[in-house]
Each structure stands twice: as C-alpha cells, then as structure tokens.
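**Q** Quick one, what's the 3D model for this:
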Amino acid sequence: MDDLIYTESNTTMFESFKKSMMAEFEMSDLGMMHYFLRIEVLQSSTGIFIFQKKYVGEILDKFQMKDCNLVNTPSEFGLKLNKDEGGNKVNRDFDDRKSTSEYVLMLETGAISWSSKKQPIVTLSTTEAEFVAATAYACQAIWLKKILEKLLFKEDGPTLIYCDNSSAIKLSKNHQVYMYFHGSGKAAKLKREAEAARGAMRAAI
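**A** Okay, here's the model as predicted:
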C-alpha cells in the first residue's frame, strides 16, 4: 500500500485530479494530512504546522534518554574523536579526509529542512569545503522557494545564506579575490565549486 500526498492552490484542478486518480486506481481519500513519514501535521485557519514530537519521544525512549537533563550543548566543547584501532569497525570512512556538509533552512522561527552528511569529494581546503556545502544549501533553498510559491507563499526579499568561513564569504562576494584563486592555478576544483555556488546563490536570491 502506497500513500499519496497532493496539494494545489486551484480548487477546481485539485478536485479534478483527485477524481481522475480515484477512477484510475483503487484508493481512498483520507482528507487532510495529519501524519506522514514520522512528521505530524496540524492544519487550521491560522496556518499549517509540522512537528515531530512523537518521533523525538520514540528516539529518546530507544536510547533511554527520556529523563535526561537538558543542556545547551549536547556534546563536550572542543571534543575531538579519534579512531579506536582495536575497536569494532562501525564507520570505516571516518579517516577518509572528506568534510561534512551541514545546513539548516529556517522559515520564520522554525527549521523546515536540514542535512548533515559527508561530501562526495575530498576538498583541498576549508574554503572549498564551505563552497560545496553552500552549493548544496543554495540548491535546496531554490527548490523550497519554488514549492512555497506553488503554495502561494512567495518569499519577499532575498534568501539569506549564513556562512562562518571568512574566505568563502570573501570569495563569493569579491570578484577580484575570485579571480586571484582562478588565476593561481592551485585550485581548479575550487573554481568550479565557486562558480556553482555563486550561480546557485544568485538564483536563490
């Protein structure tokens, strides 16, 4: 059994699509969405709200942390993890020199999309790694902006992208610095990532 979610700002088109799908396939209309892929949905006249209270509770129960003490920083500050040579192999890619791209997209005061995963390439510098992450973030932002526009929630103004790497920020804004990296011949891959990130950021804005 498969679940299908569809939405449309045009009521006539919405009903026409629903009738055509029900005529073609054996399916039931369950009404407005309340729960899907561990995401709880609350719909009212004031807006649509999504949250994962039930899923978070299940995770805390699974790891016996439901009654743990709350802290602002969940891990020890400055802690550096090292491979245990005598331990079991739980992540053989730990020392593959690949950076991790992490980003969070915020809408108003809530996070609506986030990611934390290893990059597919070995970057030559933190600047290049930041550009890889920024490119992934910008592409996701563009996709989400298009989805929101379809739902008649068009964003006014630019999409702000925050980055904590000063070199990557300067490279994305300053054409002279960009040309210096391009002309040095030391980071051809950085040039490609810079071009992709600059283009994606302009599209997101």
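
**Q** alpha carbons only for contacts and neighbour counts from here, please
**A** OK.

**Q** Regarding the chain, what is its longest helix?
**A** Using DSSP state H, we find that the single longest helix of the chain is helix 126-150.

**Q** and the next element down the chain from that helix?
**A** Next along the chain after helix 126-150, taking DSSP states H and E as the criterion, comes helix 166-173.

**Q** and that following helix, what other elements does it pack with?
**A** helix 126-150, helix 175-184, helix 188-204 (3 or more CA pairs under 8 Å, 6 or more residues apart in numbering; DSSP states H and E).

**Q** tell me how far the second one is from the chain's mean position?
**A** Distance, stretch centre to chain centre, for helix 175-184: 29 Å (CA atoms, centre = their mean, to the nearest Å).

**Q** Proceed likewise with the subsequent sequence, for comparison:
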Amino acid sequence: MGDDEKEIQCLKKMLAKSFEVKDLGHLHYFLGIEVAYGMQGIYLCQRKYVLDLLAETGMLGCRPAATPIEQNHRVLADSGDPVDKYQYQRLVGRLIYLSHTRPDIAYAVSVVSRYMHDPRSGHLDSVNRILRYLKSCPGKGILFSNNGHLNIEGYTDADWAGCLDDRRSTSGYCVFVGKNLVGWRSKKQSVVARSTAEAEFRSMASGVCELIWLKLLLRELHLYNGAPLQLYCDNQAAIKIVNNPVYHDRTKHVEIDRHFIKEKLEAGTLQVNYVRSEKQLADVLTKGVCVLNFSEICNKMGLLDIFAPS
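**A** So this is what the prediction gives:
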C-alpha cells in the first residue's frame, strides 16, 4: 500500500526474485467480493454471491421485502418447532460473510445468529425474510469516493433491553473515514444494562476503540491529519455524564467505560457530539426500522445498487 508507483514496482520485482508471483492488475473479484471502478470512486458488492445464494435456497422467485427484518419483531428462543441445525447454521454462516459488504443486513444477521445452537421455524422465517430482502437488491454495495479529506467520525447507538430472551441490549456503531463507511458492528451486549445510559456507554466505548484503531492505522500510513475524532450519540444523558466529573455513585457500574471515554476527551483526541435520533445512522445496526428511515440511512451510509435500473 502506498502512493509511490515507482517504489511499488520495485517491491514487486524484488518479491518476484524470491517468490513465484503474478501481477493481475487492478482487483476486480476476490473471494466473492466484486470491485468496480468509475468516475465516482470504487464500488464493492457481492452480487454474484447473493444470486448464487438465492438460487441455492430456491428463493430466486420469492416475493421481495423492503427491509431485512420487521420493525417491531418478536424473535424468541422458542419461536416454533426445531429445524435442521446443519442447514440453518450453513445458511446463517453465508449471510455472516455477506455482511462484510452489506451493513444493511448486519442487525438482522446478528439476531438470527443468536439461535445457531437451537434453531426453530420462527428463526428460519427471519432468515427467509433476509433472503427476500436480498432479492429486492442483490447488487447493493458500498461506494468509496474521494471527498477531499480523511476525517474520522463514528455513530454509536444502543437498543436498551432489546433482546426479549434475556433483556440484554444491542450495541451498534458505524465508522467513517473521509465520509466513506469503513467499519460497522451490531452485537448483543455481554451483560444486562440497568439503564439506557449504561447501554449507550458500552456502545460508545466500543465505538471509541474502533475510532482509535483507525487513527493509529492512518498514522502508520502517514495519512492522519491530526483532526479530533468525532463521535455522534443520540443519548443526552450519556453525553452529560461523560462531560460532568461530579457524577459518582450513579455511574459506578460504568466507571471503566466512563473514565476511558473521558480520558480521550481531556486529551483532545475525541469530541462527543449529540445527534438527533432521526439522524442516527447506527439505528439500523441496533433495531428494525421503518422502510422510509431504513432507505434514508442506507443512502447516507453510501450504500447503493449500481445494477438497479435508473
């Protein structure tokens, strides 16, 4: 990786003296991920992978769905009768790999992957809902454009007590470099949160770790511009606790996360900003949302389908 074409060519020649290597030129297809180049930038998708998956499961002729999961879904551990565990695990495993370029299905896949040990018919219905959504947009992917800067910013959110089985919350974050989506995650928290602020704190701590990792990576590549990391959260209580050193007994259960985030704030490497809930991009990583919000957030994330008819 580098910006010196002459040095890159010298390195290739040096490697060719010791190893059997072949220069295939620009990347176009790798492990099911398709790469396209255009005036707007570089586009990543897994269209062929999706179509092969739909053909294998017999879902090519299914009725498309507008979202990968229902808005107020009630997926429980005992939803329906037991189904073939091997088939379910294989199908969910393929969806997990697909989520490498499809943050729009990340939350839905995280929900169905919770029941790999004991899949039921209700869980399989949720998997089929994801496949129906993929039928509506098999070529959707991520566009990376040159926006003239490499500022790092992230959005964090948490769905408090969203899991109906054990009342654990779901954390979600998405990270941008130069307005391009480069990282995202949707995961159920390991402990039960006693308040929305606590759930948001745990999500914020995970998001800050990702921001710091990206900062170190850009610094290693001599691309970091020194701008503070920007973190956006829609929970004002969590933001006030971070900025107010007076809280003591109320925050003992999140003391480590609070001190970790506050340390970065005091050092000037991080800025925590409030964002309104309707503009919270991490919403699609923590819960099912309505069609309108889902479509709007996907557009803001840089997700588009270059194969869709104009």
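
**Q** hang on, the earlier thing: report the buried residues of the longest helix of structure 1.
**A** By neighbour count on 16 or more other CA atoms under 10 Å, the buried set for helix 126-150 of structure 1 is 127-142, 144-145.

**Q** same deal with stretch 183-190 of structure 2?
**A** Buried residues in stretch 183-190 of structure 2 (16+ other CA under 10 Å): 183-189.

**Q** Not counting its neighbours along the chain, what's nearest the residue nearest to the spatial centre of structure 2?
**A** Against the mean C-alpha coordinate of structure 2, by CA atoms, centre = their mean, the closest residue is Trp184 at 2.5 Å. Leaving aside its sequence neighbours, Trp184 of structure 2 sits nearest to Cys174 (CA to CA, 6 or more residues apart in numbering; 4.1 Å).

**Q** before we move on, what SS does the one you found have?
**A** strand (DSSP: H, G, I helix; E, B strand; the rest coil).

**Q** count of neighbours near the residue mapped onto it from structure 1?
**A** Under the alignment (TM-score structural alignment), Cys174 of structure 2 maps onto Val104 of structure 1. By other CA atoms under 10 Å, 14 other residues sit near Val104 of structure 1.

**Q** Contact partners for Val104 of structure 1?
**A** Contacts were defined as CA atoms under 8 Å, 6 or more residues apart in numbering; by that measure Val104 of structure 1 touches 111-115.

**Q** tell me which of the residues you listed is nearest to Asn82 of structure 1?
**A** Distances from Asn82 of structure 1 to the contacts of Val104 of structure 1, taken as CA to CA, are shortest for Ser115 (23.1 Å).

**Q** just the helices in structure 2 please.
**A** Counting by DSSP H, the helices of structure 2 are 5-18, 47-56, 85-98, 106-112, 121-136, 196-220, 236-243, 255-266, 291-300.

**Q** Make TSV from these and add distance to Glu34 of structure 2 to it.
**A** Shown next, in TSV, are those (distance: least, CA to CA, whole Å):
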stretch	distance to Glu34 of structure 2
helix 5-18	24
helix 47-56	7
helix 85-98	12
helix 106-112	19
helix 121-136	16
helix 196-220	24
helix 236-243	40
helix 255-266	37
helix 291-300	19
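
**Q** Single out the most deeply packed of those helices.
**A** Greatest average neighbour count among the helices of structure 2 goes to helix 106-112 (a mean of 24), per mean count of other CA atoms under 10 Å.

**Q** Could you tell me where that one falls in structure 1?
**A** So helix 106-112 of structure 2 sits over no part of structure 1, by TM-score structural alignment.

**Q** if we can go back for a sec, quick one: what's aligned to the residue nearest to the centre of structure 2 in structure 1?
**A** Using TM-score structural alignment, Trp184 of structure 2 sits opposite Trp114 in structure 1.

**Q** Contacts only, for its match.
**A** 102-105.

**Q** Please indicate which of these are buried?
**A** 102-103, 105.

**Q** Show me what Ser20 of structure 1 lines up with in structure 2.
**A** With TM-score structural alignment as the criterion, Ser20 of structure 1 matches Met14.

**Q** Quick check: the aligned residue for Lys191 of structure 1 in structure 2?
**A** In structure 2, Lys191 of structure 1 lands on Glu255 (TM-score structural alignment).

**Q** ok, the aligned residue in structure 1 for Phe201 of structure 2 - contacts?
**A** Using TM-score structural alignment, the partner of Phe201 of structure 2 in structure 1 is Phe131. With contact set as CA under 8 Å, 6+ apart, Phe131 of structure 1 has these partners: 168, 190, 193-194, 197.

**Q** Which of these are conserved in structure 2?
**A** Retained in structure 2 (both residues aligned by TM-score structural alignment, their matches' CA atoms under 8 Å) from those: 168, 190, 193-194.

**Q** Columns distance to His182 of structure 1 on top of these, output as JSON lines?
**A** Output for the kept ones among the contacts of Phe131 of structure 1, formatted as JSON lines (distance: CA to CA, whole Å):
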{"residue": "Ala168", "distance to His182 of structure 1": "14"}
{"residue": "Leu190", "distance to His182 of structure 1": "8"}
{"residue": "Glu193", "distance to His182 of structure 1": "11"}
{"residue": "Ala194", "distance to His182 of structure 1": "10"}
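
**Q** of all these, which comes closest to Asp96 of structure 1?
**A** Leu190 (19.2 Å).

**Q** Near the closest one, how many other residues are there?
**A** Neighbours around Leu190 of structure 1, by other CA under 10 Å: 22.

**Q** wait, isn't it in contact with Thr126?
**A** No - counting by CA atoms under 8 Å, Leu190 of structure 1 stays clear of Thr126, with 10.4 Å between them.
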